[in-house]
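Peer 1: Need coordinates for the following:
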Amino acid sequence: MVYVKPSARWVFIAIALMILATILDLIAPWVLSQIFDEGIAKSNMTLVLWLVISLAGLQALKSIGMFIQGYTQELVGQNVVLQLRKELYAHLQRLSFSYYDRAQTGQLMSRMTGDIDSVKNFVGFGAMNLFTGMLTFIGTVIFMMTMQWKVTLISLVTIPLILLVLWRFNRKVGPAWSSIREQMGRLTTTLQENISGIRVVKSFATEGVEQQKFAERNEQSFEMNMNRARLEAKSFPLMGFYGGLTFVLMIGIGAIFVVRDEMSLGTFMAFQWYTWGIIWPLNMLGWQINIMQQAIKAAPRVFEVLDTELDIVTPERAAATDGMKGNVVFDRVSFFFDDQDPKKDKPILDDVSFQVKQGEVIGVLGATGSGKSSLIGLLSRFYDVSSGGLLIDGIDVRQYDLDGLRRSIGIVPQETFLFSASIRDNIAYGFPEATQEQIEAAARKSQIHAFIESMPDGYDTRIGERGVGLSGGQRQRVALARAILMDPPILVLDEATASVDTATESAIHEALLEVMKGRTTFIIAQRLSSIQHADRIIVLERGRLTEQGTHRELNEGDGFFRKLFDRQKQIAQ
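Peer 2: Coordinates of the predicted model:
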């Protein structure tokens, strides 16, 4: 109801128009009876003329009302979609990384589109038409009872049979729609993964495998929809048969009553019209049940996301990030993912402690899976520490304003993502009010300005989805410019030069020396050349901090750093 409330005025208008249309529908057959009984039977053509004109007026008025009603119903439904999608999208933006680690993109897309549309169809049309049908049925029975109660009762003998069919249909179609909605989510997930990974698919020539996978999902969706269609094919014609039988009973019994002079010809003609006021709502009830079951099965999938609690939020009395210097302390930090069991699984980070002073450049080294990226994820509160403390300027990161904290940490991620927009918009993504001079200055520092200027449209050049049209190194340099433009007190380079050649890497690092002055910087790298200018290097092995020191100090030891140094030296030779 909370999503319908903003449209309450239009809901009342739609209901009022429905009631008006129903009343007009109930009056029209009575007017028809008067044409026969009071006009034609008594040869009063003037009365016939006026009654025919009145009947035409009733239909015209009803049509106008139905037009406005249809518009208001759609307006209500679209308003619900607008509010629901807006809230769902906003909630998705606030959910933490741990939620997305578990969620499937295709399922979320299915809930944002198809499931919400199912809810809209019921709120906008299903619920209101259900109300109209009930009102029409009850009103019709009352009018018919007042005109000829015996024929009415006989005509209603098939109603229990129709209701029995509806009850059985409702019991079976609900699970059918539940399966269809889940399968549609799986189908969307398969499609999304294939499109996102199309380069991998083509690289391994597995188009046939992917086609087979999609075909299987598609076939399952087809079978589930055909199962639902079989339920409809069995139920709706049967309801139509019983409805037709109602009409036949009314004609047969009514004719007998007319012959016996127990029912006027006008009433008999009106009953033909009224009978559809009984048959139509019951037949439509089958379709309304269909729409309702779609909504019933779709709504929990939508609200499951909306009801997901936010596990990383800004505290009520948040510390401001203005003037943040960048002194960082990891104090016996341990970290588990949400789906891990601390009693059985090894932590991602295990009792990690070190301090970083403002302006220091820290190299973070370690094998794949050692916890390097998780370390940075905790710093930006993409995740929260499981135990221990993580402080910036003496304040626990969980006490800072969340948006302010993340704007104070400029990150160039290993997996660079660029939006389908111009290069200028991508660089200025976190600082949209930046001037052209500021954008170009950031691009020069990341060694990408000359390349951008060489393009036909310069900074207005639009790039494809996920940065298609740029090389991996060019995408990383655009992402680096985006982080530099934010001018954050803490800078994180997560394999930021992994996709560039050695000469470009050297040029970028030379430019970054100026950028990193007075700025706390973390450089996550696999190549030792990326951290040769670091003030200090920390080494992670299987989540534990095993070495810490300068390049020279670590090279004099016999740990992971020295082994990596010797290996890369041999490769270089």
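Peer 1: hey, let's count contacts and neighbours off CA atoms from now on
Peer 2: Will do.
Peer 1: Could you check how far the nearest residue to I411 once chain neighbours are set aside is from Q476?
Peer 2: The shortest distance from I411 to any residue other than its chain neighbours is 4.7 Å, reached at V492 (Cα to Cα, 6 or more residues apart in numbering). Using Cα to Cα, to the nearest Å, V492 is found at 13 Å from Q476.
Peer 1: Those two: which is more packed in?
Peer 2: Neighbours per residue, other Cα atoms under 10 Å: of V492 and Q476, the larger number sits with Q476, 28 against 23.
Peer 1: other SSEs contacting the helix or strand containing S373?
Peer 2: Assigning secondary structure by DSSP states H and E places S373 in helix 372-379. The contact analysis (3 or more Cα pairs under 8 Å, 6 or more residues apart in numbering; DSSP states H and E) places helix 372-379 against strand 361-366.
Peer 1: what's the angle from the strand it packs on to helix 372-379?
Peer 2: Calculated by axes from the mean of the first three to the mean of the last three Cα atoms, to 10 degrees, strand 361-366 forms an angle of 130 degrees with helix 372-379.
Peer 1: please give me the structure for this one as well, since I'd like to look at both together:
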Amino acid sequence: MKQKTDFQTFISYFKPHRRLFFLDLACALMISLIDLAFPFVSRWCMYTLLPNSIYKTFWMVMIIFLLAYLVRSFFTYIICYYGHTFGILVEADMRKDLFEHMQSLSYGYFDNNRIGQLMSRLTTDLFDITELAHHGPEDLFISTVTIIGSIIIMFTIEWRLALVIAIMIPVFILVVWKSRHSMSEASIRVKQKVAVINTDIESGLTGMKTAKAFANETIEQQKFNTSNDTYKISKKQFHKAMGRFNAIMEFFMCTLSLIVIAVGGALIMQGKMDTIDLITFSLYVSTFVNPVRKLSNFAELFANGTAGLHRFVELLNTKPQLEDRPDAKELTNVSGQIDIDHVSFAYEEDRNILTDIDLHIHPG
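Peer 2: Have a look, this model is predicted:
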């Protein structure tokens, strides 16, 4: 694993299930194309069919789009079901490898890491990675296709208004990138505190009988309250970063609609644009809403998922303290005789477990 980056490790789990992954992206592409087509065809209907009283063709177009939206709903079903199935399969493979690696680690690792912390790596962290595996590429793909497609079509309608919108998009992407960094850091802190509170819960529940026997319930409650408050603070910091991001995004969305109406109105006053084109632009701005919200969700998914992925790879890169030599030979023809001559052993240099032990056990 050390030869791979976190991203390369993540992508390697896609390969066994790549058919489901590409099916998910193909359906996402079809949904984007249907969403892009509606405002463009609506503009054609308002310019050509309705003014020329070609009503039969108009109703045929409406029926075709009704069927297209039925097909779109089917694609949505495939994305929801098979897309999540893909994420589940990736999660199961990662959990299998992680548990298998845990079994190869030395005793010393489990002395220094509590069970609750390891549980969070096998459950909470992997859930966030799964959400990133499914929704991340899908949301990013849909958003990219829809936004770029919308911009291209709008340039063919009225390049001046399209240019204003095109200038605003990079500004929004920059805001997303800046906010993602702060959310990622906050997410890592939350995951660390989740591991701590899981550890305290595991310790408190397994030792509940002992605590009750010695009337230590108050002390155990105080210990739990301390870790619970720490988790609460870190979670509030994450949602503070997320709230800042969402507030900026909502401001951008409202401002975009305002600018389209304002600039479009100015062009209409100058006779450089008509009302039908402005309606078409408004429809495309509405089409922007879902992709932009998907980018918002992607920023949160990316923050949580990469934090979990970093912890996943970090654990996979942890080497056992005791490993077989490359030329190690398998023990065969065992008779049952055990001889230990002057053996010393320690998990760490300053924590001796056995010192100069002699032991001889005869067969049987």
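Peer 1: Quick check: TM-score for this pair?
Peer 2: Scored by TM-score structural alignment, normalised by the length of the second structure, the superposition of the two chains gives a TM-score of 0.90; 353 aligned residues with a Cα RMSD of 2.1 Å.
Peer 1: Helices along the second structure, start to end?
Peer 2: 6-12, 18-44, 55-104, 107-112, 115-122, 124-157, 159-206, 208-213, 217-269, 275-316 (DSSP state H).
Peer 1: list the buried ones in the fifth one?
Peer 2: Within helix 115-122 of the second structure, the residues that qualify as buried by neighbour count (16 or more other Cα atoms under 10 Å) are I115, G116, Q117, L118, S120, R121, L122.
Peer 1: Enumerate every residue touching the one residue sitting closest to the centre of the first structure.
Peer 2: Against the mean C-alpha coordinate of the first structure, by Cα atoms, centre = their mean, the closest residue is M112 at 3.1 Å. Contact analysis of M112 of the first structure by Cα atoms under 8 Å, 6 or more residues apart in numbering lists R85, L88, Y89, V302.
Peer 1: Need the counterpart of it in the second structure.
Peer 2: Matched to the second structure by TM-score structural alignment, M112 of the first structure sits across from L122.
Peer 1: Quick check: the gap between L161 of the first structure and G266 of the first structure.
Peer 2: L161 of the first structure sits 29 Å away from G266 of the first structure, going by Cα to Cα.
Peer 1: what separates the counterpart of W177 of the second structure in the first structure from L161 of the first structure, distance-wise?
Peer 2: Using TM-score structural alignment, the equivalent of W177 of the second structure in the first structure is W167. With distances taken as Cα to Cα, W167 of the first structure is found 10 Å from L161 of the first structure.
Peer 1: count of neighbours near the aligned partner of S73 of the second structure in the first structure?
Peer 2: S73 of the second structure maps onto S63 in the first structure, with residues paired by TM-score structural alignment. The local packing of S63 of the first structure (other Cα under 10 Å) involves 13 other residues.
Peer 1: gap between S63 of the first structure and T521 of the first structure?
Peer 2: To T521 of the first structure, S63 of the first structure is 70 Å away according to Cα to Cα.
Peer 1: Over to E541 of the first structure?
Peer 2: Distance of E541 of the first structure to T521 of the first structure, computed by Cα to Cα: 21 Å.
Peer 1: out of those two, which sits in the more crowded spot?
Peer 2: Neighbour count, other Cα under 10 Å: between E541 of the first structure and T521, T521 has more, with 29 against 19.
Peer 1: Tell me the secondary structure at that one.
Peer 2: Three-state call for T521 of the first structure (DSSP: H, G, I helix; E, B strand; the rest coil): strand.
Peer 1: quick one: W159 of the second structure and S179 of the second structure, what's the gap?
Peer 2: In this view, W159 of the second structure and S179 of the second structure are 31 Å apart by Cα to Cα.
Peer 1: Of those two, give the one with the bigger neighbour count.
Peer 2: Using other Cα under 10 Å as the criterion, W159 of the second structure and S179 rank with S179 on top: 21 against 15.
Peer 1: My read is that the more buried one contacts G243, right?
Peer 2: No - S179 of the second structure lies out of contact with G243 (Cα atoms under 8 Å); the separation is 10.0 Å.
Peer 1: any idea what F141 of the second structure aligns with in the first structure?
Peer 2: Matched by TM-score structural alignment, F141 of the second structure corresponds to F131 in the first structure.
Peer 1: ok, now N317 of the second structure?
Peer 2: Aligned counterpart of N317 of the second structure in the first structure: D307 (TM-score structural alignment).
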